[in-house]
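> Show me the folded form of this:
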Amino acid sequence: MPDNADIADYASPPCFMHELTPDFRAPAADVPVDVVRWRKAERARLIEARLALSADERQVRSERIAGLLDLVIGKFSGRILGAYWPFRGEPDLRNWAIRAMERGGRIALPVVVEKGRPLEYRLWAPGDPLERGVWNILVPVRGEVVRPDVTIAPVVGFDAGHYRLGYGGGFFDRTLAVLPASTLKIGVGYAESRIPTIYPQSHDIPMDVIVTD
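Got it, this is the predicted structure:
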C-alpha cells in the first residue's frame, strides 16, 4: 500500500502547565486556555519523539501492538473494525487490517466530512480507490457508510484514565459520543505516549482500553 506524504511539524508556544502537579485542577474559568496551551505543547513534544524513531523500530512496535489487538478483540468474523491510515509516525496497522479481513472481519476507515461533525466510517478493502483527505491522509473515495463494532483510534498521548490526547480537532471525541455504548473503543500508541494526565475536560471521552507496544 502506498505511504502517505510527510507533514511538517509546527512549533508550539511555551506554557507553564508543566510546573503543575498531575492532580491539579484549576478554577473552571482558568482551565480552558491553560489546557489548550499545555496540550498544544505536549502534542508537539510527543509527535516529535515518535517521529524520531526509525521506520524499522516503528514497524517492530506496530507488530507488537497488532498481536495484542488480536487478544483484546478476540472474535473478528462478522465484525466491522474501524481502523485508520497511519499518519505522522503512528503505529502502522495496515498489515494487521489485511489479516483481520482474512479472519472474516471488515475494515472501515474514518473520513472527515465536515468541520465540527463526527467522522464517517466507510468500508474499505485492498484495491478500493483512495484519495487525499484532511491532513493529506488517504481515505476511501467511496464505500458503504457503516458504524463499526470496534473503533481503533491512534493516540498522541494517553493517561491512566484511558483519556486520549489527539491532534486537537475533536473529530474522534465527537465520533465516540455518537457511537453505541456497545462499541469497543481501543486506543493504540507507543508506550512513551503515556503521560500523568491529559487534563480531561467535559467533552473528552475515555477509551475502553489502550494498547501499546
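> From now on I want contacts and neighbour counts done on CA atoms only, so please keep to that.
Will do.
> Confirm that Arg58 sits in a helix.
Yes. Using DSSP: H, G, I helix; E, B strand; the rest coil, the assignment for Arg58 is a helix.
> For it, list the residues it contacts.
Counting by CA atoms under 8 Å, 6 or more residues apart in numbering, Arg58 makes contact with Gly89, Pro91, Asp92.
> Top of those by number of neighbours, please.
Sorting these by how many neighbours each has (other CA atoms under 10 Å) puts Pro91 first, at 27 neighbours.
> Here is a second sequence; please produce its structure as well for comparison:
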Amino acid sequence: MADMHGNSPKTLRQELLKQRKEFAAGNNYAPASGAIITSLNTFLENEGAYLKAIALYWPIQDELDLRPALIEWSNQSADRQLALPFARPDKQLDFYRWATGDSLIPNQHGVPEPDPNNPNRPAISPECILIPCVGWSRSELNGKSRYWRFGYGGGYFDRTLSVLRKKNPKLICIGIGFGWQKLNGNQWTAQNHDEPLDKLLTESGLHH
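Modelled structure (predicted):
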C-alpha cells in the first residue's frame, strides 16, 4: 500500500478511499469480505441471540454490504428490528426502523436514508451499531487494546455514540474494516473527541 506518512487527515482519507476502490476490484476482496461475513454471522448467532435492535449502514463507496446477513438475522424472530441512520442538521444521527423494500431518500452526501416522517418506521434505539471504517487504529492502555475508527470526517458517529452511551452503557459499537486499513501513529492518532469502538471486525476475526 502507498506510504501515507505525515499526510493531513483529508489527504489520508482520499488515499484510503482510492485504495479501497482498488481493493474492491481486486482478487483479494472476495475472500476477505467472505471472512468478515462469516465472523459477523458467528456474532449474530451468539451475542446476536440476545439483541433486539441492530443498526446497520447502507453501503456506499465500496463499503462492505452486510445487509443480507442482517436481514437473515432479523427474519429469524418477529422481535428483531433493523435500523438505518438518518443524519440530522446538528451532525448527529437518529436511527429509524428499516425493512427491505422501504423507499430511501439520498442525503446531501448521497447516502440513502430512511424517511423520518414515515409513521410506520419509528425512531428506535439500537443495542448494537455496525459502522464502516475508512481506516482504523489500535492503541494500548494498561495492557488493554482499544480500537478507533477513522471515518469520513463529519464527526457524526462520535457525537452520536457519546450521547447513546450515556443512555445505554451496554451499547455495542462494531467497526467494520480490512486489515490493510490499519493506521499507525505517524499516519493518524485518535483525538480526545473520538469515541472508541467496542469491537473491530476484520477478515482476521472479531477483535475486542
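> between the contacts of Arg58 of structure 1, which is closest to Gly169 of structure 1?
Nearest to Gly169 of structure 1 among these: Gly89, at 18.0 Å, using CA to CA.
> which residue sits closest to the closest one in space, ignoring its chain neighbours?
In space, Gly89 of structure 1 comes closest to Leu51 once its chain neighbours are excluded; the distance is 5.2 Å by CA to CA, 6 or more residues apart in numbering.
> ok, now Ala97 of structure 1?
Ala97 of structure 1 sits nearest to Ile107 (CA to CA, 6+ apart), 6.8 Å away.
> Just tell me what that neighbour corresponds to in structure 2.
In structure 2, the residue paired with Ile107 of structure 1 is Leu82, using TM-score structural alignment.
> same deal with Glu131 of structure 1?
So, by TM-score structural alignment, Glu131 of structure 1 is matched to Ile105.
> just Ala153 of structure 1 next, same as before
That one, Ala153 of structure 1, aligns with Ile131 by TM-score structural alignment.
> State the three-state secondary structure for the residue mapped onto Lys18 of structure 2 from structure 1.
Matched to structure 1 by TM-score structural alignment, Lys18 of structure 2 sits across from Glu48. Secondary structure assignment for Glu48 of structure 1 (three-state DSSP): helix.
> separation between Glu48 of structure 1 and Ile107 of structure 1?
Separation of Glu48 of structure 1 from Ile107 of structure 1 (CA to CA, to the nearest Å): 29 Å.
> Next up, the contacts around the nearest residue to Gly116 of structure 1 once chain neighbours are set aside.
Leaving aside its chain neighbours, Gly116 of structure 1 sits nearest to Phe171 (7.2 Å; criterion: CA to CA, 6+ apart). The contact partners of Phe171 of structure 1, by CA under 8 Å, 6+ apart, come to Val112, Gly116, Arg117, Pro118, Leu119.
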